[in-house]
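Colleague: sharing a model that was predicted from the sequence below.
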Amino acid sequence: MFVSLPPSAGAATMGDMLRRIVHVVFDGFQLLDLAGPADVFATAGLLARPGGYRVEVAAGRAGPVAANTGIRVEATTALADVGGEIDTLIVSGGLSVRRHLGDPELAAQLRRISGLARRTASVCNGALLLAEAGLLAGRRATTHWLAAGELARRYPDVTVDADRIHQRDGDVWTSAGVTAGIDLALALVADDHGARLAHDVARGLVVYLHRPGGQSQFSAAMTAPASPDGTMRELQAYIDGNPGADLSVPALARRTGLSERHFARVFTERVGTPPGRYVERSRAEAARRLLETTDHPLDRIARETGIGAPETLFRVFRRLWRVAPGEYRRRFTMS
């Protein structure tokens, strides 16, 4: 299947009043990273009088570019040919990003084009490409929760906030995974035209203007990886399998035969997080699974997972995932 993205609505009559968006793609890019923001900008163009957007797709070479789905998108411009004034440079993400991290020409072109743009942005793990080009150095950024650890390891000069849906640091914007590109584009529209237009665009697209909570609510387990230490690994399995048990430091220390002080130090060193924090997150994960798979009332879930009271369950969810337990259940229930 072949898709060619037309200019945003109004291009024929608004001319130079349109904000020029250069959206960079590459073989294997995530199609929604382009399509989601493009629809936001097109809808804003329908509603903004005057002042819409013109989306220009660019790649290493002009011509068809295959997305991760096999759908081909027409890149109207080669990166080397991009010039002139640019309002916003946006870089897509995708599973193929890692194949492009070692491409010095791509990094050089992103640096050059970013210098022409009023602001620079990335969707999903496209943040890795911005970081490879040196555009995130000394900045705070976010990315897909699956790629956050890699972004932090590869580029230690970037401060990674893995829970943000989108992040702005000066004239550089980054977003979380895939559909968060829509959230990012809405934020860009709000920055350009105000919250009212962004609200109207969100209503038209049937999406949140401000998505409740952070992206960690969509992620896999937040508990630490298994320790290479056999004793601590067994203890982790016990904690994860028995959330309602006595998991206090004294009780856990007794299971290992260590003094409380020595146990706390060894656990923290070998697991990577203090025992109290590990227990809290493990219990929160157990509560999250029960919210998704049962219709148990909140007081029963809090009691069975060792969290205690519904009020404590609420505080833990708000702190870890920025969402209330009841709201989490409404979004993710399997019943």
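Modeller: Thanks, I have the structure now.

Colleague: CA only for contacts and neighbour counts going forward, please
Modeller: Will do.

Colleague: select the longest helix from the chain.
Modeller: Counting residues, the longest helix found in the chain (DSSP state H) is helix 275-293.

Colleague: can you pull out the strands in the protein?
Modeller: Remark: strands of the chain, listed N- to C-terminal, are 2-3, 19-24, 53-59, 63-66, 72-75, 77-78, 86-91, 117-122, 140-141, 159-160, 166-169, 172-175; assignment by DSSP state E.

Colleague: nearest to residue 34, of these?
Modeller: strand 19-24 (7.3 Å; CA to CA).

Colleague: list the contacts of residue 111.
Modeller: Residues counted as contacts of residue 111 (CA atoms under 8 Å, 6 or more residues apart in numbering) are 133, 134, 135.

Colleague: what's the local residue count around residue 247?
Modeller: Using other CA atoms under 10 Å, the number of residues around residue 247 comes to 18.

Colleague: and for residue 218?
Modeller: Neighbours of residue 218 under the rule other CA under 10 Å: 14.

Colleague: re earlier: can you say which of the contacts of residue 111 are buried?
Modeller: Buried by 16 or more other CA atoms under 10 Å: 133, 134, 135, out of the contacts of residue 111.

Colleague: below is structure B, check it against A:
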Amino acid sequence: MIGILVFPGFQLLDAAGPISVFEIAGRFSGRGTTIQPLAVTAGAVRSSSGVEVLARGFRGLRGLDTLVIAGGEGVRDAIRSAETLAFVRAAARKVRRVASVCSGAYVLAEAGVLDGRRATTHWGRTPHFLSAYPKVRLEPDRIFVKDDHVWTSAGISAGIDLALAMVAEDHGDEIARQTARQLVIYHRRSGGQSQFSALNELHAPSGRFKPLLAWAREHLDEALTVERLAEQAHMSARHFTRAFIAETGTTPSKAVERLRVEAAKARVEAVGEPIEEVARTTGFRDPERMRRAFIRAFGQPPQALRRAARSA
């Protein structure tokens, strides 16, 4: 059984996205999948949109294989529920997999399940999450993260990517591809791909690091190490890294990579310049390094974006 943990004020798509993935994959695989919304109290649970789902209570629950925790504004109350946290702790010890979508990571963190583990959540919650749960090894730039049997994902649609990765693990890549096609998803994003909203956030940085990022944009062809960035910001490397993550939602190295990807993408789509020259002058040096960065950010290599630009 796959359980989807919901609570009053949950985000409907956080639950409906994974449910649809598991249901369609079960059909394609020929192995029916039992999917059950779960809540502290059995009955109708109202989402933030007002749409209700019928949930089963925790008591007497058997046969749970995977637990997926939805996110949403209601998570503020969910993390205050002793019964919910006790259920999640017990499930994390017993089930094959436990996962969260978006701010559902707060439930896992509050239950202590994420202590010492790599995890992610929606980029907009990064500063608060870092301060609230310092024991969690947050990777704010990831679509989803798998650490042993504990999975976490970024905002809303990333829950679909997480569920597709679980389908691939259970039924193989072909069933995952068929499921993605049925959902009219062009391709399944890997967990290492950047959160696109976080990429956009760097276009208009605010606060004390705005001048630093503007300076970095002008020096992309140079070695922009953490130490050099910290020196430019007049901070120690350690303090700089923590402060930078708290304010921008990403690490300094990832921010530099995004700035380079942003600059390189514009030049790649301009068509005329050789890919090797773009890689050299935007600081990637090696075209292969640039290709990997493009796949992380856009899901496609530079050549594919250039072909699309030519077609347009």
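Modeller: In hand now; what should we look at? The model shown is predicted, which means the values in this text are computed figures rather than measured ones.

Colleague: how close are the two chains, by TM-score?
Modeller: Once the chains are overlaid, their TM-score stands at 0.73 when taken by TM-score structural alignment, normalised by the length of structure 2; 288 aligned residues with a CA RMSD of 4.2 Å.

Colleague: ok, back up a step: JSON lines please, covering the strands of structure 1 and showing distance to residue 107 of structure 1 and mean neighbour count.
Modeller: As requested, the strands of structure 1 are arranged in JSON lines below (distance: least, CA to CA, whole Å; neighbours: other CA atoms under 10 Å):
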{"stretch": "strand 2-3", "distance to residue 107 of structure 1": "26", "mean neighbour count": "11"}
{"stretch": "strand 19-24", "distance to residue 107 of structure 1": "12", "mean neighbour count": "22"}
{"stretch": "strand 53-59", "distance to residue 107 of structure 1": "12", "mean neighbour count": "25"}
{"stretch": "strand 63-66", "distance to residue 107 of structure 1": "18", "mean neighbour count": "20"}
{"stretch": "strand 72-75", "distance to residue 107 of structure 1": "18", "mean neighbour count": "21"}
{"stretch": "strand 77-78", "distance to residue 107 of structure 1": "14", "mean neighbour count": "16"}
{"stretch": "strand 86-91", "distance to residue 107 of structure 1": "11", "mean neighbour count": "24"}
{"stretch": "strand 117-122", "distance to residue 107 of structure 1": "14", "mean neighbour count": "22"}
{"stretch": "strand 140-141", "distance to residue 107 of structure 1": "18", "mean neighbour count": "23"}
{"stretch": "strand 159-160", "distance to residue 107 of structure 1": "20", "mean neighbour count": "18"}
{"stretch": "strand 166-169", "distance to residue 107 of structure 1": "20", "mean neighbour count": "20"}
{"stretch": "strand 172-175", "distance to residue 107 of structure 1": "16", "mean neighbour count": "27"}
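
Colleague: closest one to residue 204 of structure 1 among these?
Modeller: Nearest to residue 204 of structure 1, of all those, is strand 53-59, at 16.8 Å by CA to CA.

Colleague: that closest one maps to which residues in structure 2?
Modeller: Mapped onto structure 2 using TM-score structural alignment, strand 53-59 of structure 1 covers residues 33-39.

Colleague: touching the matching stretch from outside, list them.
Modeller: The list of residues contacting stretch 33-39 of structure 2 from outside it, by CA under 8 Å, 6+ apart, reads 1-7, 19, 22-23, 26, 45, 53-58, 84.

Colleague: quick one, helices of the stretch 151-300 of structure 2?
Modeller: In the stretch 151-300 of structure 2, the helices defined using DSSP state H, counting those that start in this stretch lie at 158-171, 173-182, 196-201, 210-217, 226-232, 237-248, 252-269, 275-281, 287-298.

Colleague: winner for burial among those helices?
Modeller: Burial of these is given as mean neighbour count (mean count of other CA atoms under 10 Å); helix 158-171 ranks first at a mean of 22.

Colleague: what sits up against that helix?
Modeller: 14, 17-18, 21-22, 25, 29, 100-102, 143-144, 151-153, 173-176, 179-180, 188-191.
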